[in-house]
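In: turn this into a model:
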Amino acid sequence: MARRRVHVYVSGRVQGVYYRATTRDTARDHGVDGWVTNLDDGRVEAVFEGDPDAVESMVEFCHEGSSRADVVDVDVTEEDPEGIEGFEVRW
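Out: Okay, the predicted model is just below:
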């Protein structure tokens, strides 16, 4: 099965609104591997890897995020898959 990997930066009101936890739960529901973390500049950074359709679903999710988030921009960069497994919130 082909895998797709994307590196995502999300800006807006995305910290302190359960964005990371909701991203983790959504990724696990879609069977997507990777990680999500807060950045010091107020953005959220994430990597999604897995089935291309499932990864695309995660990119779409990032445009809305958690119910309390207010997403302004989502920057997506394609990368070569690394074969990571599982999904985690990084601190």
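In: could you use CA atoms for every contact and neighbour count after this?
Out: OK.
In: what strand or helix carries Asp53?
Out: helix 52-62 (DSSP states H and E).
In: let's see this one next, to set against the first:
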Amino acid sequence: MNVVRLTAWVRGRVQGVGFRWWTRARALELGLVGWAANLADGRVEVVAEGPRESCERLLELLRGPDTPGQVEGVVERWSDAKGSMAGFVER
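Out: The predicted model follows:
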């Protein structure tokens, strides 16, 4: 199994609309670990580790039409999993 780390920065109207909670729910459904955190500049940072296919699906969902608020763009970075996280939390 190809385990990876996805870091995604989501911009738009994504704070104060339940976006982190929604992301956590989707990540847990996909069996991913990590976090979703509000950034001072208005973006949400999502860090997820797990099978590449599951991370790719989460990325599709982040870019999809069913997110809370309004996503204007998502920038992604892929790296090796660090394996230091448990569960998926909102920060």
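In: tell me what the helix holding Asp53 of structure 1 is packed against?
Out: When contacts are defined as 3 or more CA pairs under 8 Å, 6 or more residues apart in numbering; DSSP states H and E, helix 52-62 of structure 1 packs onto strand 4-13, helix 19-30, strand 44-50, strand 70-79.
In: which parts of the first one are buried?
Out: So that's strand 4-13 of structure 1. 4-11, 13 (16 or more other CA atoms under 10 Å).
In: tell me the angle of it relative to helix 52-62?
Out: 10 degrees (axes from the mean of the first three to the mean of the last three CA atoms, to 10 degrees).
In: mean shift between strand 4-13 of structure 1 and structure 2?
Out: After superposition onto structure 2, strand 4-13 of structure 1 sits on average 0.6 Å from its aligned residues (mean CA distance after the TM-score superposition for structure 1).
In: how about Val89 of structure 1: what's its closest non-neighbour residue?
Out: Val36 (5.0 Å; CA to CA, 6 or more residues apart in numbering).
In: and that neighbour, what does it touch?
Out: Neighbour list for Val36 of structure 1: 20, 23-24, 44-47, 88-90 [criterion: CA atoms under 8 Å, 6 or more residues apart in numbering].
In: switch the cut-off to 10 Å
Out: Going by CA atoms under 10 Å, 6 or more residues apart in numbering, Val36 of structure 1 touches 7-9, 19-21, 23-24, 44-48, 87-91.
In: now the helix holding Asp53 of structure 1: buried residues?
Out: 52, 54-56, 58-59, 62.
In: thinking again about what came up before, show me which of the contacts of Val36 of structure 1 are buried.
Out: 7-9, 19-21, 23-24, 44-48, 87-88.
In: what's the burial count for Arg26 of structure 2?
Out: 17 (other CA atoms under 10 Å).
In: ok, now how distant is it from Glu76 of structure 2?
Out: 17 Å (CA to CA, to the nearest Å).
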